[in-house]
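[1] quick check, what structure comes out for this input:
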Amino acid sequence: MPKKHFEVAAAADITLIVQVKDNQPTLHQQIQDICATTVPLTSADSHDTGRNRDERRRVTVFDPAGRLADTDWQDHVAAIIQVERTVFTRNSKTGLLHHSAEIAFYISNAPLTATRAAETIRAHWKVETTSHYSRDVTMGEDTSRIRTNPGIIARLRSFAFNILMANRVGTLPQDRYRAALAGLDNLLNLLAVPQN
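    Next comes the predicted model:
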């Protein structure tokens, strides 16, 4: 995660939230220490159930307040966000629960509340699970063996994905199947492109 992203976001007056992972061990450790020894500004809890999952999240926001003064990050970090997730997933075959827990750390270039941070981070995961998973599984991007001009095919997949999502009737695989049966004329109708 380069600091240049934060500089560009500051110049464009954009709020940026970025996850700090183990690939930046020094910053990651400093953020962990700040969260362990500092009183939080705000926190928010949420609880989601569905699809054999029971997930509880606690999002806590901390003010770095000069604790990053000896680093290059001092000018870029206005808030530190800690997300604690506890998930119970039920195995549909055995009925047994699997427990997992994790703590993730994020930094932001602007001060924000825990509620706003939780909404933003959750919205990012919605993009991850909706767009990326659908492209990988339903559209078969990861299994594609196209090696000549793969960017063209990727753009066509994006084009098709966006059309299907904008005209959603059922699930993405069902809509894709219906679109394949209907042919090019149906696609042009969805786009409202006049046919000659």
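[2] only C-alpha atoms for contact and neighbour calcs from this point on.
    Noted.
[3] residues in contact with Arg57?
    45-47, 83-86 (CA atoms under 8 Å, 6 or more residues apart in numbering).
[4] just the strands in this structure please.
    17-20, 42-50, 53-62, 79-90, 97-108 (DSSP state E).
[5] for Tyr177, find the nearest of those strands.
    With CA to CA as the criterion, Tyr177 lies closest to strand 42-50 of the strands of the chain, at 26.6 Å.
[6] what helices or strands is the closest one leaning on?
    When contacts are defined as 3 or more CA pairs under 8 Å, 6 or more residues apart in numbering; DSSP states H and E, strand 42-50 sits against strand 53-62, helix 114-127.
[7] who does the longest helix anywhere in the chain touch, helix- and strand-wise?
    Scanning the chain for the helix with the most residues, using DSSP state H, yields helix 150-166. Where contact means 3+ CA pairs under 8 Å, 6+ apart, helix 150-166 is packed against helix 172-182.
[8] residues in contact with Tyr106?
    Tyr106 neighbours (CA under 8 Å, 6+ apart): 17-20, 80-82.
[9] ditto for Arg135
    By CA under 8 Å, 6+ apart, Arg135 lies in contact with 141, 157, 161.
[10] alongside the first, I'd like the structure of this one:
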Amino acid sequence: MPESHSPQAFHGPCRLPAGAQGQPQRAPQAGEGVFQQPGAPALHQAARRALSTDDQGNQAHGRTERRVVLATDSLWWIDKLEREDWPGLRSVVCVESHREQHGSGAKSVEKRYYLTTHEPDARRLGQLIRQHWSIENQCHWVLDVTFDEDQCLARKGHAAQNLAMLRKVCLSLLKQDTSIKDSLHGKRYRAALDESVLETILFPGRSK
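    Purely as a prediction, here's the structure:
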């Protein structure tokens, strides 16, 4: 993965300290138990020796959130054949998010894992991951407002992915157009009613 890209995410098992009824007892300290896998004590020790950590918290949207980011370049435990599928792999990252809703007091813990070509700088990687999701969330909001994406019920086969790709292509064309002074939703509506407007958006360089 190029250095300018954000880390790539995947999900996997990761053990939490448990309290009554298997619920998380407390948020771990940075680096505590996040990379632990049952039956691999050598991995635990090696990963913690090469571990970069960052612990951040904030309050927003009616909740308190704490994010623990851990990164390591101790990758000897990954099978050589699997490493070949990830050229340039340099670090493994774990982001553990602890959230508590202010009104209900409900608590949740989520762990996400990333593979990256970046060095294991937990603070920097945490920033890149947050920037990536900020862009994704903003794009989703625009797609929902402009194309009512959340109401799409296509589920069969690859229909959902294909339609999502087409919506993003259309969104890109609408944003690139500077000849029509209107909102994205307004441009789309006008293009549906007037073929000359549609042609202007689809073929911006075509002479009239």
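[11] need the contact partners of the longest helix of the first structure.
    Against helix 150-166 of the first structure from outside (CA under 8 Å, 6+ apart): 135, 139, 141, 172, 175-176, 190-191.
[12] got a PyMOL select line for the buried ones in those residues?
    One line in PyMOL is enough to select the buried ones among those; burial here means 16 or more other CA atoms under 10 Å:
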select buried, resi 135+139+141+172+175+176
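[13] residue in the first structure paired with Asp55 of the second structure?
    Under the alignment (TM-score structural alignment), Asp55 of the second structure maps onto Asp45 of the first structure.
[14] give the contact list for that match.
    56-59.
[15] and among the helices and strands packed on strand 42-50 of the first structure, the most buried is which?
    strand 53-62 (a mean of 20; mean count of other CA atoms under 10 Å).
[16] that older thread, how far off helix 172-182 does the longest helix of the first structure point, in degrees?
    Counting by axes from the mean of the first three to the mean of the last three CA atoms, to 10 degrees, helix 150-166 of the first structure lies at 100 degrees to helix 172-182.
[17] roughly how far is helix 150-166 of the first structure from the heart of the chain?
    The chain centre lies 20 Å from the centre of helix 150-166 of the first structure; the measure is CA atoms, centre = their mean, to the nearest Å.
[18] just send the contacts of Asp45 of the first structure back as TSV, with distance to Asn186 of the first structure too.
    TSV is the format used below for those (distance: CA to CA, whole Å):
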residue	distance to Asn186 of the first structure
Arg56	43
Arg57	43
Arg58	46
Val59	45
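[19] and of those, the nearest to Gln32 of the first structure?
    Closest to Gln32 of the first structure out of those is Val59 (14.1 Å), distances taken as CA to CA.
[20] how about that closest one, what's its match in the second structure?
    Aligned by TM-score structural alignment, Val59 of the first structure pairs with Val69 of the second structure.
[21] quick one: contacts for the residue nearest to its match when sequence neighbours are not counted?
    Leaving out its chain neighbours, the residue that sits closest to Val69 of the second structure by CA to CA, 6 or more residues apart in numbering is Val95, at 4.6 Å. Val95 of the second structure makes contacts with 67-70, 111-113, 126, as judged by CA under 8 Å, 6+ apart.
[22] repeat that for Val77 of the first structure.
    Val77 of the first structure sits in contact with 64, 107-110, where contact means CA under 8 Å, 6+ apart.
[23] what count of nearby residues applies to Gln32 of the first structure?
    Neighbours of Gln32 of the first structure under the rule other CA atoms under 10 Å: 16.
[24] what's the answer for Thr200 of the second structure, then?
    Neighbour count of Thr200 of the second structure, defined by other CA under 10 Å: 18.
[25] quick one: it from Leu173 of the second structure, how far?
    In this structure, Thr200 of the second structure and Leu173 of the second structure are 10 Å apart, going by CA to CA, to the nearest Å.
[26] and what of Cys152 of the second structure?
    Distance, Cys152 of the second structure to Leu173 of the second structure, using CA to CA: 21 Å.
[27] and what of Ser91 of the second structure?
    Taken as CA to CA, the span from Ser91 of the second structure to Leu173 of the second structure is 36 Å.
[28] let me have the contacts of Val95 of the second structure in CSV, adding distance to Lys208 of the second structure as columns.
    Shown next, in CSV, are these (distance: CA to CA, whole Å):
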residue, distance to Lys208 of the second structure
Arg67, 55
Val68, 57
Val69, 55
Leu70, 57
Lys111, 55
Arg112, 52
Tyr113, 52
Gly126, 49
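[29] what is the nearest of the residues you listed to Ser104 of the second structure?
    Among the contacts of Val95 of the second structure, Arg67 lies closest to Ser104 of the second structure (CA to CA), at 20.4 Å.
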